[in-house]
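**Student:** Okay, structure incoming, though there's no sequence with it:
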C-alpha cells in the first residue's frame, strides 16, 4: 500500500491517529503524513514519515500498530510541540 497522505492509512490506523492527535490538542491537519520505502531495507517495509513544521519522525509500518504507540510516545514527550504550525 502506498501512503501519500494520512487519509491513505488503513481505517483502523487512521482512527487511532486521529484519537492520538485529539488527546494531545492536535488535529490530523497539523501533520504531514507520507510513506516511503525504507532506504536501509526497501524490500521489507515502508516507513511512515510524520512531519510538523521543521520536525519529522519516521515510523516503521507493521501489522501490530507499533508506529501508533511510538507516535503517541513522541506526542507525550512533546516532540512535535516544539515546532510551530507550518
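**Tutor:** Everything's here; your move. None of these values were measured; they are calculated from a predicted model. Numbers count the residues shown, from 1 in each chain.
**Student:** alpha carbons only for contacts and neighbour counts from here, please
**Tutor:** Fine.
**Student:** All the strands of this structure, residue numbers only.
**Tutor:** Along the chain, counting by DSSP state E, strands occupy 32-37, 46-52, 55-60.
**Student:** Find the centremost residue of this protein, please.
**Tutor:** Centroid check for the chain by C-alpha atoms, centre = their mean gives residue 50 as the closest residue, at 4.1 Å.
**Student:** Report the contact partners of that one.
**Tutor:** Going by C-alpha atoms under 8 Å, 6 or more residues apart in numbering, residue 50 touches 31, 32, 33, 34, 56, 57, 58.
**Student:** Tally up the residues packed near the nearest residue to it once chain neighbours are set aside, please.
**Tutor:** With C-alpha to C-alpha, 6 or more residues apart in numbering as the criterion, residue 50 has its nearest non-adjacent residue at 4.7 Å, and that residue is residue 33. Residues within reach of residue 33, counting by other C-alpha atoms under 10 Å, total 22.
**Student:** alright, now check it against this:
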C-alpha cells in the first residue's frame, strides 16, 4: 500500500470544494486538518482511503466517489475533531 501526504488543495476539485464547504460550515479552515491518501491497488472496490488528522485525533474514510466528505461532516457534527 502506498500512502501519499497531501494538502487539501491536492484533492480533486469536487472533493476540495465539498471539503472546504464542510469545514466552513463547522467553523474550521481546511488548513486545520492534515490529509493523507492511501491507495490499495489490490482492492479496486475501495479506490482510496483518506485519513484526516487534527491534533491527536485521526479518522480514516473509504473514498466511495466522494462519500468520505459526508462521513467527515458527520464526525465534525459529533465533535470528533474538537
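**Tutor:** Okay, I see it. What you see is a predicted model; the values in this text were computed from it and never measured.
**Student:** Got a TM-score for the pair?
**Tutor:** TM-score for the superposed chains, counting by TM-score structural alignment, normalised by the length of the second structure: 0.83, backed by 77 aligned residues with a C-alpha RMSD of 1.7 Å.
**Student:** Setting aside sequence neighbours, what's the nearest residue to the most far-flung residue of the first structure relative to its centre?
**Tutor:** Using C-alpha atoms, centre = their mean, the residue of the first structure lying farthest from its centre is residue 43. It sits 20.5 Å away. Closest residue in space to residue 43 of the first structure, ignoring its immediate chain neighbours: residue 37 at 8.0 Å, by C-alpha to C-alpha, 6+ apart.
**Student:** start and end residues in the second structure for the longest helix along the first structure, please.
**Tutor:** The helix that spans the most residues within the first structure, counting by DSSP state H, is helix 11-23. Residues 13-25 of the second structure are where helix 11-23 of the first structure lands when matched by TM-score structural alignment.
**Student:** What residues of that stretch count as buried?
**Tutor:** Under the neighbour-count criterion of 16 or more other C-alpha atoms under 10 Å, stretch 13-25 of the second structure has 15, 16, 19, 20, 21, 22, 23 buried.
**Student:** thinking again about what came up before, residue in the second structure matching the residue nearest to the centre of the first structure?
**Tutor:** By TM-score structural alignment, residue 50 of the first structure lines up with residue 52.
**Student:** Next one: its match from residue 42 of the second structure, what distance?
**Tutor:** 22 Å (C-alpha to C-alpha, to the nearest Å).
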